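Novice: Give me a model of this one.
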Amino acid sequence: MFTRTESFRSFLRFYPIISIIVAIHIILWLLINSSLPLGDTLAQQMVGFNFLIAEGEYWRLITPIFVHGGFGHMLFNSFSLILFGPALERMMGKVKFIVAYIFAGVIANIATYYFEPLNFAHVGSSGAIFGLFGIYLYMVVIRKDLIDQANSQLIMTILVIGLIMTFINSNVNIIAHIFGFVAGAIIAPLLLPKRSLSHQPLSTFNRSVGERKRIQIPREFSPKHIVWLIIIILVIIGIIYK
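Specialist: As a prediction, this is how the structure comes out:
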């Protein structure tokens, strides 16, 4: 479900929304860190600064979702989207996926505005990404028909690691993580596919051709699975320690 086997071209074709979001991350980071005057302007206009939001600059509830504070911040958030987003984009479709992603990110930023002081400033897509985790949790608890047991266990492991590290790191926007997560769980029943007796869990689709297909869950982890599990854990750590 979270291991990527597609070629670069296939990934762009199967997951256009994720590809566009990651491209925006990279382009904005390059522009903001360039010597161009446009870079300074973008940085000033897109950061989520609570005082300016209170002054009526409400676009700052959206723009921070796509801006990052440094290369590592941008890299880990983009990589996490590449790992955790594709299954949901295929399952919900392009429009519903972007609605869920933006909704979770905006709710996270609104909560940050209300619960943090006016001098608080923030950037990053962590709130939106935690919204994806919220959707996965809803699937694990309520929509078991959409996810198999092996991936349910993996999701719960990821969530436990992510939530624990959210609270032990003092530099994390805890409010954004929590409210993004809750927003994803709330919107999940509105956007996930309706129940169907013939529906197969999306976790079993063949990523190389984008077709759904029942596969056997391995009885034990192969070296490849262990490597991917380590990568996923490192990405989670990277999201938190930004």
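
Novice: alpha carbons only for contacts and neighbour counts from here, please
Specialist: Will do.

Novice: Show me which positions of the helix or strand harbouring Leu229 end up buried.
Specialist: Following DSSP states H and E, one finds Leu229 within helix 223-240. Residues Leu229, Ile231, Ile232, Val235, Ile236, Ile237, Gly238, Ile239, Ile240 are the ones in helix 223-240 that count as buried (16 or more other CA atoms under 10 Å).

Novice: between these, which is nearest His68?
Specialist: Using CA to CA, Ile239 comes nearest to His68 of these, at 11.3 Å.

Novice: what's the distance between that closest one and Tyr136?
Specialist: 17 Å (CA to CA, to the nearest Å).

Novice: please give me the structure for this one as well, since I'd like to look at both together:
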Amino acid sequence: MKNYLKKVQHILPIFLLAVFLCVFGLALFRYIFDYKLQILALSDKAWEIFLPMLLSVLSLIVIRKRFKILRHKDPSKDTFIYLVICAAVLCALLVNSQFYYNAKFSKNQTIENVDKISSDKNVKHIKIKSYYVDDSYLNYKFESDVSGKYGENLIVNFYFVAAILKDSLEEPKDDLPEVWFANKFSKKINNRESDDKKNAEYKAFREKCYQDLEHFNFYNNAYFLRLSTSEDKTVYDKLILNVVENPQNKKLIILSPSNGKFVDDGKSILAWFFKILGIGTFIILFALIFPKYVEKPSNAKEDDDFKFFINVFIPSKEFFITPILLDLNVLVFIILSLFGVNPFEPKTEELIRFGALTSAFFHGESWRIFSSMFMHAGIMHLVQNMVVLVILGFFCENIFGRKRFIIIYFLSGIVAGISSLLWHNGNLVAVGASGAIFGIMGAFAMSLILQNNFKETKLALLIIFAYFIVNIFFGLISNADNAAHIFGFISGMLFVLIFYIFKE
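Specialist: Next up, the predicted model:
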């Protein structure tokens, strides 16, 4: 316990300052640009999940030097875990604060009929005393998507919309009604079941949806939630435009029924903020018991535990192409998330819209072969690919040189993508850098084989081929694109062999 108070005085105040600045800074930014000026069309998930994650990581990067006074008792271990703990607590507080923001600044409105609905997008809870749902405008559709880390869940959604009018006496208009009722039914199906069993479950769900819609009570709700930018709203917008055209590009008000609490002042959410702060502070204080305290930490670069992580993203003389590829992949992921794409389980439709590889490649959209290489199906997919890219790039940039490295990377990605499309007869939606990365892996393996020195290279070759085989195995029990991995790996080997033959 010696020097414990010194550790606390050095770490805790700066952490609490980071909490204060991040929580109030993000809230102020959202208040000005989203609530007052209403010029940012970010989804709630972007505000409540993605931005808190990004801000917590950036904040800890800024204050990381404060943690240099900590040293693990075992010299072979670093103190990165303490940064991770602080980042996790900060992220949880930011997420909670954004939930509180939603509850606090969402306006409520009680009105006589739909003509009185406010145009202010911050009015999110609306109670309408009298309205009529005109089912002559009714439209519906089924949509399915794969979710889960390994695609183990098949999510089937039944979306339906209908126009909301002032009353049953209101005559249908030629132009688009402004207010719409929107709802959905959902079912999760085990994607690892046989096709026959999945089809049977889907048909049963489909029949149930039709029956439930036929007897659906459009008036059995306490109030309506006004939908803002979200995945569901995009689907509802398309359904509405399939019913009637919108030549004047009229802004639609889409309402979803709710039986929850109409007025929520956010007190329960605020209480959880202080609970998280208290528990998080206790965890940090407890964790600070274990590391040693260094009175005068060295300023040498190698002593900064976070230095390597930062340098991975910065091109240098010896490590140039890989950081650029890493930065581009991360940047594309951030941009798509800010545009409303789910950073954890993006919908197939979203991926296609922004450039996933599909059979459209063969019908004039050849750009998809490149755009798909920089897109990923969730943050875990991105992290897995980027970790392998950095490890391989660290070795292979020096082995092949910049020009050959980038040639192997992109040509392997192109071959992997086209081969995968042909293998699946065009019935494919593919994203990810794995085809190109497996190409680098195959190239690395071939370069080791051509050295003709198995004694020195056998361990590296065993690791490469073991990783390759394990990936193929897991690809067989998930929805991973094995064809892209295999053809990418083989093409990388062939490109190095070609370089070797011409060099000889």
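
Novice: just to revisit the earlier point, in the second structure, what stretch matches the helix holding Leu229 of the first structure?
Specialist: Using TM-score structural alignment, helix 223-240 of the first structure lines up with nothing in the second structure.

Novice: and that helix, what other elements does it pack with?
Specialist: The contact analysis (3 or more CA pairs under 8 Å, 6 or more residues apart in numbering; DSSP states H and E) places helix 223-240 of the first structure against helix 71-84, helix 149-168.

Novice: Show me what the last one is packed up against.
Specialist: It stands for helix 149-168 of the first structure. So helix 149-168 of the first structure, by 3+ CA pairs under 8 Å, 6+ apart, packs with helix 126-141, helix 174-191, helix 223-240.

Novice: So which residues of the stretch 201-350 of the second structure form helices?
Specialist: For the stretch 201-350 of the second structure, the helices defined by DSSP state H, counting those that start in this stretch cover 231-243, 267-287, 307-311, 321-338, 348-354.

Novice: Reformat the ones you listed into JSON lines and put mean neighbour count and distance to Ser419 of the second structure next to each item.
Specialist: As requested, the helices of the stretch 201-350 of the second structure are exported to JSON lines (neighbours: other CA atoms under 10 Å; distance: least, CA to CA, whole Å):
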{"stretch": "helix 231-243", "mean neighbour count": "17", "distance to Ser419 of the second structure": "31"}
{"stretch": "helix 267-287", "mean neighbour count": "15", "distance to Ser419 of the second structure": "49"}
{"stretch": "helix 307-311", "mean neighbour count": "11", "distance to Ser419 of the second structure": "35"}
{"stretch": "helix 321-338", "mean neighbour count": "18", "distance to Ser419 of the second structure": "22"}
{"stretch": "helix 348-354", "mean neighbour count": "15", "distance to Ser419 of the second structure": "19"}
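
Novice: For the first structure, which helix extends over the most residues?
Specialist: helix 94-115 (DSSP state H).

Novice: For that one, give me the average deviation versus the second structure.
Specialist: Compared with the second structure after fitting, helix 94-115 of the first structure deviates on average by 0.7 Å (mean CA distance after the TM-score superposition for the first structure).

Novice: Show me the contact partners of that helix.
Specialist: Residues outside helix 94-115 of the first structure that contact it (CA atoms under 8 Å, 6 or more residues apart in numbering): 16-17, 48, 50, 53, 61-62, 65, 88-89, 125-132, 173, 175-181, 183-184, 187-188, 191.

Novice: which among those residues end up buried?
Specialist: Using 16+ other CA under 10 Å, the buried ones in the contacts of helix 94-115 of the first structure are 17, 48, 50, 53, 61-62, 65, 88-89, 125-132, 173, 175-181, 183-184, 187-188, 191.

Novice: what residue of the first structure matches up with Met493 of the second structure?
Specialist: Aligned partner of Met493 of the second structure by TM-score structural alignment: Ala185.

Novice: burial measure for its match, as a count.
Specialist: 23 (other CA atoms under 10 Å).

Novice: residue nearest the centroid of the second structure?
Specialist: Centroid-nearest residue in the second structure: Pro343, 0.9 Å away (criterion: CA atoms, centre = their mean).

Novice: hang on, isn't that one packed against Ser337?
Specialist: Yes: contact status for Pro343 of the second structure versus Ser337: in contact at 5.6 Å, counting by CA atoms under 8 Å.

Novice: and the helix or strand where Ile369 of the second structure lies, which stretch of the first structure?
Specialist: Remark: Ile369 of the second structure resides in helix 368-371, with elements defined by DSSP H and E. Structural correspondence for helix 368-371 of the second structure: residues 60-63 of the first structure, per TM-score structural alignment.

Novice: for Lys503 of the second structure, what are its contacts?
Specialist: Contacts of Lys503 of the second structure (CA under 8 Å, 6+ apart): none.

Novice: For Gly70 of the first structure, see how far away Asn33 of the first structure is.
Specialist: Counting by CA to CA, the gap from Asn33 of the first structure to Gly70 of the first structure is 9 Å.

Novice: Over to Val22 of the first structure?
Specialist: 15 Å.

Novice: Kindly report the same for Lys194 of the first structure.
Specialist: In terms of CA to CA, Lys194 of the first structure sits 40 Å off from Gly70 of the first structure.

Novice: before we move on, what about Leu118 of the first structure?
Specialist: 23 Å.

Novice: Identify the residues contacting the residue in the second structure that Leu83 of the first structure lines up against.
Specialist: Under the alignment (TM-score structural alignment), Leu83 of the first structure pairs with Ile391 of the second structure. By CA under 8 Å, 6+ apart, the contact set of Ile391 of the second structure is empty.
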